[in-house]
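# structure here, sequence nowhere to be found:
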């Protein structure tokens, strides 16, 4: 049996050069094409050998990871870490890594795509052309609304929120407000942004854009009351996680005209079921969770995940640890 440590790649396949980078030092087991991963007998068997896991989008519960006694690092190809039991990993001394920064600008592009497409009804109008229903001039029933000069409210002013704000401020002359657990005076100076209490932000914004991580504190933070505060002229954009929204309440708000429209890249259940009203509403732009889905960014995320794992296996501090300060060493 090889004395090399074992790395398991799951859910997302690595490009050949990144896989070769791992294979120079370690055994690599590839489960990236395995359906129903957590129920797969071969995957469970392989966990007994694993020193590192690299992948994303699969919930890895404690009872599963109990079968990996040698595990040193879980390196997620994502920014969000809501698929992981962070307390469990920290108590076991397992480093959880993620991939912030490298997807900031691409995800901000996606947010602004949703802002523009929702405001100008781009998907609805394109569908009209595709169906051959464009038979005359575009009149008021098909008008959208301006983005230029409007008020952009951002909930969660981290790296991605700030990147969205820059696009709005410097690209579209928008006024920027934000709500965050703590104030960011550097962003306020750079963007002329105003911190507001959540209710005030919802009342005052033409566009409400959500970038908060999913946690028990943020789960269903947007419900019937919050959509009523926004009002009939507001466009709601969510690039965070579907779980931060009470989805039935949002559907009611969109159907009843409580808010104008929504641009959504995330949903409670993904893939979004075909019978969901969100898949069929003219005032919804629904994307299949493409926030970071470009060739360049997904490669950069995978590269960082590999480098994070390699650093831990070599006994070094990784570039992007999530739970470093909480580890039980």
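Nice, I can see it. Since the structure is predicted, the reported quantities are computational estimates derived from the model, not experimental observations.
# for the rest of this, base every contact and every neighbour count on C-alpha atoms.
Noted.
# tell me who's in contact with residue 263.
114-115, 117-118, 235-238, 284-286 (C-alpha atoms under 8 Å, 6 or more residues apart in numbering).
# for residue 28, which non-adjacent residue is spatially closest?
residue 7 (4.9 Å; C-alpha to C-alpha, 6 or more residues apart in numbering).
# ok, residue 229 next?
residue 203 (5.3 Å).
# helix/strand/coil for the one you found?
Secondary structure, DSSP: H, G, I helix; E, B strand; the rest coil: residue 203 is helix.
# and the residue nearest to residue 195 when sequence neighbours are not counted, how far is that from residue 205?
What sits nearest to residue 195 in space, not counting adjacent residues and going by C-alpha to C-alpha, 6+ apart, is residue 178, at 5.0 Å. From residue 178 over to residue 205 the distance is 10 Å, taken as C-alpha to C-alpha, to the nearest Å.
# adding another structure so you can compare the two:
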């Protein structure tokens, strides 16, 4: 019987194991919910036909050197796959797959808009204020106000499958003007939403809301530099549900703590966020697409990628370096 190893329980482990067993693939599931230790990965990668990973599992070349000749597929649970050395896997004839389901894109777009609304309306700050008291705060027009969302300008950094959904929601739902920065023009969105392609500096200077949905690459690493962060208007709201490495977080934290931004919603971030003293902040720990519909689809795609690779030699969603 073909063998697979799942590095830790996933969203719907019974569904996953049932799908694989139906195709003659036996699954060993590590019972602990934590990230899989390296010594266990070293043991299992030398034994199985399929390795089922999560984006926190580091699969580098030194680990792949221990892979069994039987290992044909590493099926990663997530849209991203930067945790896997794809070139090293490909060199050894191992297919790497990810889970770019439509539901995952929808979920991340919804989370992006949800954080934008929460920060604009100062919900995190209001929540923290009330939690620190045993009564409602005194009403006063001297208090910081929320900012309206309707009829504003949303700047989308990365008008891809997630960014385009955010743009559509903000335009049709809140009558926002849409401007975007992307390496490619999007004529269909320019036609349907009246979106304008602009330079990154213009977007940062003139947007009320800035949402970052651009994939991480060598070209985009550090794209939102300190110079770009400092171009934002004082009333701007900044949202990042893409990758933390796109942003100079020290510069962002400096602006937040100085009170020269309305607030920020970050699903992805580094250690710099531990220095934030501002209150109108939402940190969601890389859970933007963590919802029932998205993760059910992703679980099924993890299984179907394994099944397709082991039975036909062709994965459904292979990734390339």
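That came through fine. Remember, predicted model here, so these are calculated numbers, not experimental data.
# TM value for the aligned chains?
In this superposition the chains share a TM-score of 0.91, using TM-score structural alignment, normalised by the length of the second structure; 315 aligned residues with a C-alpha RMSD of 2.0 Å.
# check for me that the residue nearest to residue 195 of the first structure belongs to a strand.
Yes - according to three-state DSSP, residue 178 of the first structure belongs to a strand.
# so who does the aligned partner of it in the second structure touch?
For residue 178 of the first structure, the aligned residue in the second structure is residue 180 (criterion: TM-score structural alignment). If a contact means C-alpha under 8 Å, 6+ apart, then residue 180 of the second structure has 155-159, 195-198, 203 as its contacts.
# put the buried members of those into a ChimeraX selection.
Buried residues within those, by 16 or more other C-alpha atoms under 10 Å, are selected in ChimeraX with:
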select :155,156,157,158,159,195,196,197,203
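# how about the contacts of residue 180 of the second structure in CSV, adding secondary structure and distance to residue 73 of the second structure?
Output for the contacts of residue 180 of the second structure, formatted as CSV (DSSP: H, G, I helix; E, B strand; the rest coil; distance: C-alpha to C-alpha, whole Å):
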residue, secondary structure, distance to residue 73 of the second structure
155, strand, 39
156, strand, 35
157, strand, 33
158, coil, 30
159, coil, 31
195, coil, 41
196, strand, 42
197, strand, 39
198, coil, 41
203, helix, 41
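# just the contacts of residue 180 of the second structure now: which is nearest residue 74 of the second structure?
Nearest to residue 74 of the second structure among these: residue 158, at 27.9 Å, using C-alpha to C-alpha.
# these two touch, right, that closest one and residue 181?
Yes - counting by C-alpha atoms under 8 Å, residue 158 of the second structure does reach residue 181; the two are 6.0 Å apart.
# can you find the partner of residue 192 of the first structure in the second structure?
In the second structure, residue 192 of the first structure lands on residue 194 (TM-score structural alignment).
# tell me how far the closest residue to that match other than its chain neighbours lies from residue 190 of the second structure.
Closest residue in space to residue 194 of the second structure, ignoring its immediate chain neighbours: residue 178 at 7.0 Å, by C-alpha to C-alpha, 6+ apart. Residue 178 of the second structure sits 9 Å away from residue 190 of the second structure, going by C-alpha to C-alpha.
# overlap in contacts of those two?
With C-alpha under 8 Å, 6+ apart, residue 178 of the second structure and residue 190 have common neighbours residue 196.
# so for these two, which sits in the more crowded spot?
residue 178 (26 against 15; other C-alpha atoms under 10 Å).
# related to what we said a few turns ago, what does the residue nearest to residue 28 of the first structure correspond to in the second structure?
Per TM-score structural alignment, residue 7 of the first structure is aligned with residue 4.
# follow-up on the earlier one: next, count neighbours for the residue nearest to residue 229 of the first structure.
17.
# just give me the match in the second structure for it.
Per TM-score structural alignment, residue 203 of the first structure is aligned with residue 205.
# ok, residue 299 of the first structure next?
Going residue by residue (TM-score structural alignment), residue 299 of the first structure aligns to residue 296.
# so how far is residue 180 of the second structure from the nearest residue to residue 168 of the second structure once chain neighbours are set aside?
Residue nearest to residue 168 of the second structure in three dimensions, not counting chain neighbours: residue 193, with 6.9 Å by C-alpha to C-alpha, 6+ apart. Distance from residue 193 of the second structure to residue 180 of the second structure, counting by C-alpha to C-alpha: 11 Å.
# contacting residues for the residue nearest the centre of the first structure?
Closest to where the C-alpha atoms of the first structure average out (C-alpha atoms, centre = their mean) is residue 240, at 4.7 Å. If you count contacts by C-alpha under 8 Å, 6+ apart, residue 240 of the first structure has them with 210-214, 266.
# does anything pack onto the helix or strand hosting residue 112 of the second structure? Which helices or strands?
Element membership for residue 112 of the second structure (DSSP states H and E) is helix 102-120. With contacts taken as 3 or more C-alpha pairs under 8 Å, 6 or more residues apart in numbering; DSSP states H and E, helix 102-120 of the second structure sits against helix 163-174, strand 237-240, strand 263-266, strand 281-283, helix 292-312.
# what angle separates that helix from helix 163-174?
50 degrees (axes from the mean of the first three to the mean of the last three C-alpha atoms, to 10 degrees).
# and the strands in the first structure, which stretches?
6-10, 27-31, 50-55, 73-76, 95-97, 151-155, 175-179, 194-195, 207-210, 235-238, 261-264, 284-286 (DSSP state E).
# the third one aligns to what range in the second structure?
Counting by TM-score structural alignment, strand 50-55 of the first structure lines up with residues 48-53 of the second structure.
# please compute how far that stretch lies from its chain's middle.
Chain-centre distance of stretch 48-53 of the second structure: 23 Å, with C-alpha atoms, centre = their mean, to the nearest Å.
# repeat for stretch 294-304 of the second structure
With C-alpha atoms, centre = their mean, you get 16 Å for stretch 294-304 of the second structure.
# then stretch 112-121 of the second structure?
16 Å.
# buried stuff in that stretch?
Quick answer for stretch 112-121 of the second structure (16+ other C-alpha under 10 Å): 112-113, 115-121.
# same deal with stretch 124-137 of the first structure?
Buried-residue list, stretch 124-137 of the first structure, by 16+ other C-alpha under 10 Å: 124-125.
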